[in-house]
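> Got a sequence here, can you model it:
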Amino acid sequence: MSTSTQPNPALLLAGKKLNNDWQVIDLIPKNPDGTGGNFSHSYNVENLITGERAFLKALDFSKAFKDVDPVPLINKLTGLFQFEQDVLERCRDKRLSRIINLIDSGMVPAEEGTIIPVPYLILELAAGDIYQQLDFSKISHAVNLRILHSVSVALFQLHNNGIAHQDVKPSNVLVVENKPHKLGDLGRADLRGETTPYGLMAFAGDLSYAAPEVHYKAVSSDWVFKRIASDAYQLGSMIVFLYTQLNMTAIMKMHIAPEHNWTNWTQTYREVLPYLYVALEQSVEFFKEFVDDKELAEKLGDLLFQLCDPDPNKRGHPKTITGKNKTISLERYNTIFDRILKDYEMKTLGLKFN
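Below you'll find the predicted structure:
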């Protein structure tokens, strides 16, 4: 039977019983405005013994089988899926608390009359991502600071285990019931000292969230100043998004003169840096206008100057980037976001009692 006439098994998992007593409940409709997911589908699942609810990601080979030369694409999809599983298993084994947890994995074999199996991952259930879940018409400083603290901790946990996320954006920050926010989608990650699917790319994530050096094709060959610097920039960009619904790259582009824009610039990155620093300063001032608490705006603005520094060699906390063992580490930001949150909550409580 031709694969073009076969039903797509990745869309027919509802009702199936999987290994380890998992039951597939229903297919989760795709978000028409979402990006990615062309080769996977999502389901709600439940464990028949424990009653635990979870999320299933099913790999869809159907489009690959319809390709003129399907074997290379099938091999690529299999490799990417296995890589994501391996990274998630590493995070689970290291007990990284702010990374979405991999619960189980397996494969639904090809059924009689078909030739397409369905590999799957079962992940900790999330209510959705912050882009879906937040009400941006009612900004909550406390919620935003909790999100920033969680993302900072998640990135530090990854970096501490030689993993760079590479795709930190609102759709990958997940809301988990009765738990801190968690980072998901590690399919674009890179591992220090190891061969990975995207390891040779200057940047593997969503280009609209990429740091300036990526757009100017001036990425460092040093893993820390290439990968950790990129994650640090995206953490800073998350600050901006939570208040403006724009990312830092988009805002900086608004403040870069056309002749200095990466689409037109033909000279070195070092020569364009002075103009980028001006754009950063203007971008931070633009951001502050969206924060109705002046003291908080100043604190977050200071962090933006550090995390979104156009020069990756200067990006990060001053005490680590200029220290004896010059490096980029987000560890201090875990404490900083936590302290800012507690200070804000104490100030709010104080206002209530006055």
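
> drop to CA atoms for contacts and neighbour counts, all remaining ones
OK.

> contact partners of the host helix or strand of D104?
Following DSSP states H and E, one finds D104 within strand 102-108. Residues from elsewhere that reach strand 102-108, judged by CA atoms under 8 Å, 6 or more residues apart in numbering: 18-19, 85, 88-89, 92, 117-124.

> ChimeraX command to pick out the buried ones of these?
Here is the ChimeraX command that selects the buried residues among these (16 or more other CA atoms under 10 Å):
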select :18,85,88,89,92,117,118,119,120,121,122,123,124
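
> Farthest pair within the contacts of strand 102-108?
Spatially, the most separated pair among the contacts of strand 102-108 is R92 and P117, at 25.6 Å (CA to CA).

> if we can go back for a sec, out of the contacts of strand 102-108, which one sits closest to K226?
Checking those against K226 by CA to CA gives L88 as the nearest, at 22.0 Å.

> Now do the strands in the protein.
Counting by DSSP state E, one finds strands in the chain at the ranges 22-28, 40-47, 53-59, 102-108, 118-124, 128-129, 163-164, 173-175, 182-183, 190-191.

> what's the distance between the residue nearest to I228 when sequence neighbours are not counted and R227?
Nearest residue to I228 in three dimensions, chain neighbours excluded: A164, at 6.2 Å (CA to CA, 6 or more residues apart in numbering). Per CA to CA, to the nearest Å, A164 is found 6 Å from R227.

> Need the overlap of contacts for the two.
Residues touching both A164 and R227 (CA under 8 Å, 6+ apart): D190.

> residue contacts, L77?
If you count contacts by CA under 8 Å, 6+ apart, L77 has them with F61.

> my guess is E259 meets V272, correct?
No - look at E259 against V272 with CA atoms under 8 Å: they stay out of range, at 10.1 Å.

> Also this sequence, please, to line up against the first:
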Amino acid sequence: MLTAMNPVLCLEGRILEGGWRVGSRLPIRGEAGFEGRTGGNFSVGYIAEREGVSAYMKVFDIGRALSSPPAQIATELQRISTAYLHEKELLELCDSARLDKIVKILGAGSIADGAHVPILYLIFEKADGDIRSLLGSLGAVEDAWRLKHLHQVAIGLAQLHQQKVAHQDLKPSNVFVFEEKKMGAKIGDLGRASRLGKTADHDSFQIAGDPNYAPPEQIYGYEAQDWVDRREACDLYHLGSLICFLFTGLSPTTGILLNIGRDFMPHPFGPWQGVYADALPFLTAAYTRFLSELESKLPFWCKDDLLALIRTACDPDVHRRGDPGARVMFGAPIGMDRYISRLDRLSKKAEVHARISARSKNVQAGA
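As a prediction, the model looks like this:
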């Protein structure tokens, strides 16, 4: 992806539709400053500005397509165009439905100057950062901060599900925080999202999102037929994984694979050739061991509540994953509303706990 060969990397100063001006480019993989970031394989980021407002600009990387073998270039360019239209349509759906916990689209279009095929871009409201980068820069983050943002992420997932959209790639780097604007956390990057009744290219992938956060059924090549199990239960697993990450830095997917033993690891991790249903007893046992390890790393005051949330949200059995009370209802919903209410209660309890702890420290300091 050398700058001289890739027009996507040379857009600073361009004036776009709607009066946006392309500002500085963000580091890409292999450049200084990229460390700690994720993504960047299929798009390039810029800061765009208009009338004193800064925004984030996502540019779809045609450089990869142009560097493909000649016979594949047209196919690769069509794939990029399809991905752009898919994400743009979903973002416009979210905007029209007023989904306030999904990062808002501010603009979209193409750049063409005759020297190359049009470059496609999307412009979003600019966050203070993603939750992964902020967690590392804020020092000692309080439990109330974590739980407040987890509650907002759960609301965002519920908003998507109400529109029959599943995110499929929820991870720390796709949760954006708007502290300065007092808007809390929002979910971004719908590039791998699925919409009921509309087929996207990545819907046929065994793992649509980041493999590091993939639920067990995807790793073992199983595809549930029901939309709730196939799509919404994947989002719930990712929510449970986010809880684990924010409080412990651990991943249920990694924890399960480390505890299951090499003989039962699927390709490409190990030699297992069996089906998902046959692996489930071993997955469940490995998950139980992981939860035992997790227990000592959670805050003592909310350990049991968090474990209960994680246990059901990341259950290796996709048909059982979710709130048990909701799962027995008609349609077997995952019960996202129940996770929202529990995270809300925990967030409020965390604020009380923080005030009590601060008061106790002040008393001790004055003694």
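
> Could you get me the TM-score between them?
Aligned and superposed, the two chains score 0.91 in TM-score terms (TM-score structural alignment, normalised by the length of the first structure); 346 aligned residues with a CA RMSD of 2.1 Å.

> if we can go back for a sec, so where is the strand holding D104 of the first structure in the second structure?
Aligning strand 102-108 of the first structure against the second structure (TM-score structural alignment) gives residues 105-111.

> By how much does that stretch deviate from the first structure on average?
With mean CA distance after the TM-score superposition for the first structure, stretch 105-111 of the second structure departs from the first structure by a mean of 1.0 Å once superposed.

> Just the buried residues of that stretch, please?
For stretch 105-111 of the second structure, the neighbour count (16+ other CA under 10 Å) marks I105, L106, G107, A108, G109, I111 as buried.

> Check stretch 346-362 of the second structure too.
So stretch 346-362 of the second structure, judged by 16+ other CA under 10 Å, has buried residues L346, S347, K349, A350, E351.

> for those residues, which one is nearest R21 of the second structure?
R21 of the second structure lies nearest to S347 out of those, by CA to CA, at 39.8 Å.

> Distance check, the corresponding residue of the first structure for the closest one against I239 of the first structure.
Counting by TM-score structural alignment, S347 of the second structure corresponds to L341 in the first structure. From L341 of the first structure across to I239 of the first structure, the span is 13 Å (CA to CA).

> what do you get for I115 of the first structure?
Distance from I115 of the first structure to I239 of the first structure, by CA to CA: 47 Å.

> likewise S140 of the first structure?
Distance from S140 of the first structure to I239 of the first structure, by CA to CA: 13 Å.

> ok, now H165 of the first structure?
Using CA to CA, H165 of the first structure is found at 17 Å from I239 of the first structure.

> Give me the spatial nearest neighbour of the counterpart of K217 of the first structure in the second structure, chain neighbours excluded.
With TM-score structural alignment as the criterion, K217 of the first structure lines up with G221 in the second structure. Spatial nearest neighbour of G221 of the second structure, chain neighbours left out: Q206 (6.1 Å); criterion: CA to CA, 6+ apart.

> OK, contacts around the equivalent of the one you found over in the first structure?
Matched by TM-score structural alignment, Q206 of the second structure corresponds to A202 in the first structure. Listed by CA under 8 Å, 6+ apart, the contact set of A202 of the first structure reads V214, V219, K226.

> How about M248 of the first structure?
Contacts of M248 of the first structure by CA under 8 Å, 6+ apart are Y209, G236, S237, V240, F241, S283, C308.

> wait, the fifth one sits on T249?
In this case it means F241 of the first structure. No - the pair F241 of the first structure / T249 is not scored as a contact, 10.5 Å apart, by CA under 8 Å.

> Which residue of the two possesses the greater neighbour count?
Neighbours were counted for F241 of the first structure and for T249 using other CA atoms under 10 Å; T249 has more, 22 against 19.

> ok, and the closest non-adjacent residue to that one?
Nearest residue to T249 of the first structure in three dimensions, chain neighbours excluded: Y209, at 6.1 Å (CA to CA, 6+ apart).

> S220 of the first structure too?
Distances taken as CA to CA, 6+ apart place K226 nearest to S220 of the first structure, at 5.1 Å, with adjacent residues excluded.

> M107 of the first structure now?
Distances taken as CA to CA, 6+ apart place P119 nearest to M107 of the first structure, at 4.0 Å, with adjacent residues excluded.

> likewise I147 of the first structure?
Closest residue in space to I147 of the first structure, ignoring its immediate chain neighbours: H181 at 6.1 Å, by CA to CA, 6+ apart.

> quick one, what contacts the aligned residue in the second structure for that neighbour?
Under the alignment (TM-score structural alignment), H181 of the first structure maps onto A185 of the second structure. By CA under 8 Å, 6+ apart, the contact set of A185 of the second structure is K101, H149, Q152, V153, V175, F176, V177, F178, E179.

> any idea how far the third one lies from K101 of the second structure?
Q152 of the second structure is 7 Å from K101 of the second structure, where distance means CA to CA.

> anything in contact with each of those two?
In terms of CA under 8 Å, 6+ apart, Q152 of the second structure and K101 are both contacted by the residues A185, K186.

> circling back: map the residue nearest to I228 of the first structure onto the second structure.
The alignment partner of A164 of the first structure in the second structure, by TM-score structural alignment, is A166.

> any idea how far its match is from R231 of the second structure?
Distance from A166 of the second structure to R231 of the second structure, by CA to CA: 6 Å.

> can you pull out the helices in the second structure?
Secondary structure of the second structure by DSSP state H: the helices cover 62-66, 70-96, 131-137, 143-162, 216-219, 227, 233-248, 252-260, 276-295, 303-313, 324-327, 336-366.

> Once you drop chain neighbours, what's closest to the most centrally placed residue in the first structure?
Centrality entry for the first structure: nearest residue to the mean C-alpha point is V168, 2.7 Å, by CA atoms, centre = their mean. Closest residue to V168 of the first structure apart from its sequence neighbours, by CA to CA, 6+ apart: Q234 at 5.9 Å.

> what's the spacing between that neighbour and F39 of the first structure?
For Q234 of the first structure, the distance to F39 of the first structure - CA to CA - is 26 Å.

> Ok, F353 of the first structure next?
Going from F353 of the first structure to F39 of the first structure by CA to CA gives 54 Å.

> Ok, D67 of the first structure next?
D67 of the first structure is 13 Å from F39 of the first structure, where distance means CA to CA.

> quick one on the thing from earlier: redo the strands of the first structure as TSV? Include distance to D293 of the first structure.
What follows is those, written out as TSV (distance: least, CA to CA, whole Å):
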stretch	distance to D293 of the first structure
strand 22-28	39
strand 40-47	40
strand 53-59	38
strand 102-108	39
strand 118-124	35
strand 128-129	26
strand 163-164	33
strand 173-175	24
strand 182-183	26
strand 190-191	37
